[in-house]
Structure formats: C-alpha cells, structure tokens
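Asker: no sequence for this one, just the structure:
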C-alpha cells in the first residue's frame, strides 16, 4: 500500500478539525433520533464551542473548513450560536419532548 505524499497528508490534516466537529454533531443527531433531544441539542452547542476554540487556536491554513470569514467573526459566531443553543436546551421544560 502506497503512503500518501507529504502534501496530501497536510491536506488531510487540514480537514481534521472540521471532521471532529462533524463527528460531535453526528453523535448529537443520534441522541436526538433516540428522543434524547436535550442531550443532542447540548452536544450541538458543545460542538459549536469546540469549533470556536479550534478556530481561535489554529492558523487560517490549519483551520480548514472551519474558516468561513475572518477569525474574530468566526469565533464570535460559533460562540454566540453555541451558547444560544445551550441556553435553549437547558432552559426549556415540559412539552411533548420533555
């Protein structure tokens, strides 16, 4: 089996942060599908916060698909949406999914 070229390996590593966030969202989708919507929503909020940390810590080249706009806008967007989803997931009580 041939080993990947160094440039190809770097391209694969560039997509690793996005793959991590996507894996967390997939786990959250499974929890929501099992009618544990609050846990799933909390995991999605957590995944967005992980994306914010990765986007803040990694360079533009290393951030890969987590890079949408400038670093500050990306981090603020991820943190804002993550906290909003966490707030909704942790404060709503009752209802048919309670």
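Answerer: Yes, it's here. For clarity, every value in this text was computed on a predicted model and none was experimentally measured.
Asker: Please count neighbours and contacts with C-alpha atoms only from this point.
Answerer: Noted.
Asker: mind listing the helices for the protein?
Answerer: Shown for the chain, the helices assigned by DSSP state H span residues 6-14, 16-33, 37-57, 60-63, 71-91.
Asker: so which of those gets nearest residue 98?
Answerer: Closest to residue 98 of the helices of the chain is helix 37-57 (CA to CA; 8.2 Å).
Asker: Buried deepest among the helices of the chain, which one?
Answerer: By mean neighbour count, with neighbours taken as mean count of other CA atoms under 10 Å, helix 37-57 ranks first of these at a mean of 21.
Asker: Below is an additional structure, to be compared with the one above:
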C-alpha cells in the first residue's frame, strides 16, 4: 500500500502547495462551466497567498526564498485583485 508523501516542512512551501490546490479547484470550476466562480476562486487564492506571504517568517520561506517578499506580495495581490475584478465585471454572454 502506498503512502502519501509528507507535507512540506516550511510554511512558505505549505502556502505554495495550498494555493496550487485552490487554483486547481478554480480551474476545474471553469472547465465544468462555472467560469465566473472559477476565476473568482483563483483570484481569491492569490489574494490570500499574498497576505500569507506577507506574514510568513523569513526562516519559513521555503520554496518562496528564490523571489523577494515585496515582489511576491505585490505581484500576487495585483494578480488576485485583477482576477476578482474581472470575474465580477465581465458581462454575461447572450444565449
């Protein structure tokens, strides 16, 4: 019987993995036809990841250490906000 691999030890890596899971859920929502909910879910995951990245201690950066904290927080917040705004402002399509 196979065992699942252990979770990453660093908080930064756990944040990254969690965001990957939520983005996958958002993509699945988009594929099955709930595109607005899917895009909003992906955007919200980026906003939450941005907040978490801002507060994670440097000793727990993990995989996130390759980029700077300011870059990560700024980029993910802007991307998340843009996706959420897009999800709620694109008009419905006829038909």
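Answerer: Structure's in. What do you need? Fair warning: this is a prediction, and the values are worked out from it, not measured in the lab.
Asker: Tabulate the helices of structure 1 (TSV), appending distance to residue 98 of structure 1.
Answerer: Listed next are these as TSV, based on distance: least, CA to CA, whole Å:
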stretch	distance to residue 98 of structure 1
helix 6-14	39
helix 16-33	12
helix 37-57	8
helix 60-63	37
helix 71-91	11
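Asker: Once you drop chain neighbours, what's closest to the aligned partner of residue 48 of structure 2 in structure 1?
Answerer: Matched to structure 1 by TM-score structural alignment, residue 48 of structure 2 sits across from residue 50. In space, residue 50 of structure 1 comes closest to residue 21 once its chain neighbours are excluded; the distance is 7.0 Å by CA to CA, 6 or more residues apart in numbering.
Asker: The aligned partner of residue 20 of structure 2 in structure 1 - nearest residue in space that isn't next to it in sequence?
Answerer: Mapped onto structure 1 by TM-score structural alignment, residue 20 of structure 2 lines up with residue 22. Using CA to CA, 6+ apart and skipping residues adjacent in sequence, the residue nearest residue 22 of structure 1 is residue 47, 8.0 Å away.
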